[in-house]
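Asker: The sequence isn't on hand, but the structure is:
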């Protein structure tokens, strides 16, 4: 089940994200703060998955009534925006290095975040969550490309290309891990169980390229799919493309 960010009341979400109005307008004396509520929601999403998240379950975890929770957050859409921005976390300083090393660091940070908060992959950013962490990270990530010769639009597009690769790679990596948990078999065990039949039905002479390449990849990774390799290989290729663009802009100058 996919959830959509930015689907709640835009004004109320922004007020909550930026803590413009931190105290509830109505209801009993304030017992909680917004950070407690967001932390509880993130813990529930981590434990049970985003589809299982509800205002009632968050309230139960906090030991309050569901209706009292609505005096802090209007509903689940606004809570989801708060969760996403909190999970993004304030960025750490980038290394004193070239743009490529900086983008590699950014990609690794985002890869690690998806593994810490896999529920983020169930959120479709129909509209961006314009919270303080989100804006700070956008500024932080764009700074890696500042002054390299790209236009502002190209900087935004290059960053989007890197982050899109990270998201898709993390999704495949987590899906592979979930498949192992569901089946109770490692990737090696899964293939070993099918190998006898495959050896009978697949003729190498009929599929020479697939047989050669598949065998080489399987021997290299000891699996049909190696998430870390796919992430690293794709990132290198994406950065090579951005480097080519930067060099092209320099030659045009």
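Answerer: Done, it's in. Keep in mind that this is a model prediction, so the values were computed, not measured. Numbers count the residues shown, from 1 in each chain.

Asker: C-alpha from now on. contacts and neighbour counts both.
Answerer: Will do.

Asker: Going by residue numbers, what spans are strands in the stretch 101-250 of the chain?
Answerer: With DSSP state E, counting those that start in this stretch as the criterion, the stretch 101-250 of the chain has strands at 123-124.

Asker: ok, now which residue in the chain is the farthest from the centroid?
Answerer: Largest separation from the mean C-alpha position in the chain: residue 205, at 41.9 Å (Cα atoms, centre = their mean).

Asker: Which residues are in contact with that residue?
Answerer: Listed by Cα atoms under 8 Å, 6 or more residues apart in numbering, the contact set of residue 205 is empty.

Asker: residues of the longest helix anywhere in the chain that come out buried?
Answerer: Counting residues, the longest helix found in the chain (DSSP state H) is helix 152-183. Buried residues in helix 152-183, counted by 16 or more other Cα atoms under 10 Å: 155, 158-159, 162-163, 165-167, 169-174, 176.

Asker: That helix packs against which elements?
Answerer: helix 99-116, helix 132-142, helix 227-252 (3 or more Cα pairs under 8 Å, 6 or more residues apart in numbering; DSSP states H and E).

Asker: next, the one to line up against it:
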């Protein structure tokens, strides 16, 4: 039985709804439409995607596309799912919930940064994940946490926590990568800018951080060569520390404090 609460194209992507078998152009498929739309977004940004533009790329009529996707919003939903892709299987040497979630987060970040236009659209979808690949990521996270005694609601909440961490950092990275020369200029002058805006007692805590050297090494070239501090890894490890502390408090298990910990020690039996 069809569920009108979900887009027809999404249900077709799951094989829950028959796809058109007749049309004005032979060979037109939902997968082909999505692939063409993703290629446009990769080359020109998501704003360049329209039903008519995709149809032109496929040598088809715009009306023919509407036999597969009812609206542009529906197409964008499927584009994002295709861009993110399915999660890779966990390597055999990745064991325990912490090592598993760390691998999961790093893999998701890499997937998002391959298609930066999709990052904001993932969070802007306005509802729970419904597409095949996005639900596959959720399923993998739940399986990673299956060795703990957490309830399913807690596992989902932890997934939302760490995936939000990934998207937040990836969105900042994507913005910086869009204009590398402008980013380099802004970073080079950022400390001086902060000194000026924190004069005369304004923003005292920020001024203290500036004077303490927190913004001394923002030159893009120096940052690329330095391996002393990784913003993404630092934030991820602190989020995982929080999960570990919660598990320790509720399950009386040891708390691993770094990605270098023995993975077997991070598993909650």
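Answerer: Good, I have the coordinates. Source: prediction; values computed, not measured.

Asker: gap between the residue farthest from the centre of structure 1 and residue 211 of structure 1?
Answerer: Going from residue 205 of structure 1 to residue 211 of structure 1 by Cα to Cα, to the nearest Å gives 9 Å.

Asker: Ok, residue 124 of structure 1 next?
Answerer: The value you get for residue 124 of structure 1 to residue 211 of structure 1, if Cα to Cα is used, is 38 Å.

Asker: thinking again about what came up before, save the helices and strands packed on helix 152-183 of structure 1 as TSV, and put in mean neighbour count too.
Answerer: Output for these, formatted as TSV (neighbours: other Cα atoms under 10 Å):
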stretch	mean neighbour count
helix 99-116	18
helix 132-142	17
helix 227-252	15
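
Asker: quick one: which of the ones you listed is nearest residue 88 of structure 1?
Answerer: For those, proximity to residue 88 of structure 1 was assessed by Cα to Cα; helix 132-142 is nearest, at 6.2 Å.

Asker: Average offset of the closest one relative to structure 2?
Answerer: Aligned to structure 2 and superposed, helix 132-142 of structure 1 gives a mean residue distance of 1.7 Å (mean Cα distance after the TM-score superposition for structure 1).

Asker: Quick one: map residue 18 of structure 1 onto structure 2.
Answerer: Using TM-score structural alignment, the partner of residue 18 of structure 1 in structure 2 is residue 14.

Asker: which residues does the residue nearest to that match when sequence neighbours are not counted contact?
Answerer: Nearest in space to residue 14 of structure 2, with sequence neighbours left out and distances taken as Cα to Cα, 6 or more residues apart in numbering, is residue 132 at 6.6 Å. Neighbour list for residue 132 of structure 2: 13, 14, 81 [criterion: Cα under 8 Å, 6+ apart].

Asker: Pull out the buried members of these.
Answerer: 13, 81.

Asker: ok so, going back, do you know which of the helices and strands packed on helix 152-183 of structure 1 lies nearest residue 47 of structure 1?
Answerer: helix 99-116 (11.6 Å).

Asker: same for the closest one, what does it pack against?
Answerer: By 3+ Cα pairs under 8 Å, 6+ apart, helix 99-116 of structure 1 packs against helix 152-183, helix 227-252.

Asker: Please repeat the previous calculation with a cut-off of 7 Å.
Answerer: helix 152-183 (3 or more Cα pairs under 7 Å, 6 or more residues apart in numbering; DSSP states H and E).

Asker: Alignment lookup: residue 106 of structure 1 to structure 2.
Answerer: By TM-score structural alignment, residue 106 of structure 1 lines up with residue 104.

Asker: Which residue, other than its chain neighbours, is closest to its match?
Answerer: Excluding its sequence neighbours, the residue lying closest to residue 104 of structure 2 (Cα to Cα, 6+ apart) is residue 141, at 7.3 Å.

Asker: so how far is residue 156 of structure 2 from the one you found?
Answerer: According to Cα to Cα, residue 141 of structure 2 and residue 156 of structure 2 sit 8 Å apart.

Asker: Equivalent analysis for residue 245 of structure 2, please.
Answerer: Noted for residue 245 of structure 2: a distance of 17 Å to residue 156 of structure 2, by Cα to Cα.

Asker: What of residue 176 of structure 2?
Answerer: In terms of Cα to Cα, residue 176 of structure 2 sits 30 Å off from residue 156 of structure 2.

Asker: What of residue 240 of structure 2?
Answerer: 14 Å.

Asker: Repeat that for residue 230 of structure 2.
Answerer: For residue 230 of structure 2 relative to residue 156 of structure 2 (Cα to Cα), the value is 26 Å.

Asker: again, but for residue 61 of structure 2
Answerer: From residue 61 of structure 2 to residue 156 of structure 2 the distance is 42 Å (Cα to Cα).

Asker: Equivalent analysis for residue 174 of structure 2, please.
Answerer: 26 Å.

Asker: Neighbours of residue 35 of structure 1, how many?
Answerer: Residues within reach of residue 35 of structure 1, counting by other Cα atoms under 10 Å, total 12.

Asker: Looking at structure 2, name the residue matched to it.
Answerer: So residue 35 of structure 1 corresponds to residue 31, using TM-score structural alignment.

Asker: No further questions, thank you.
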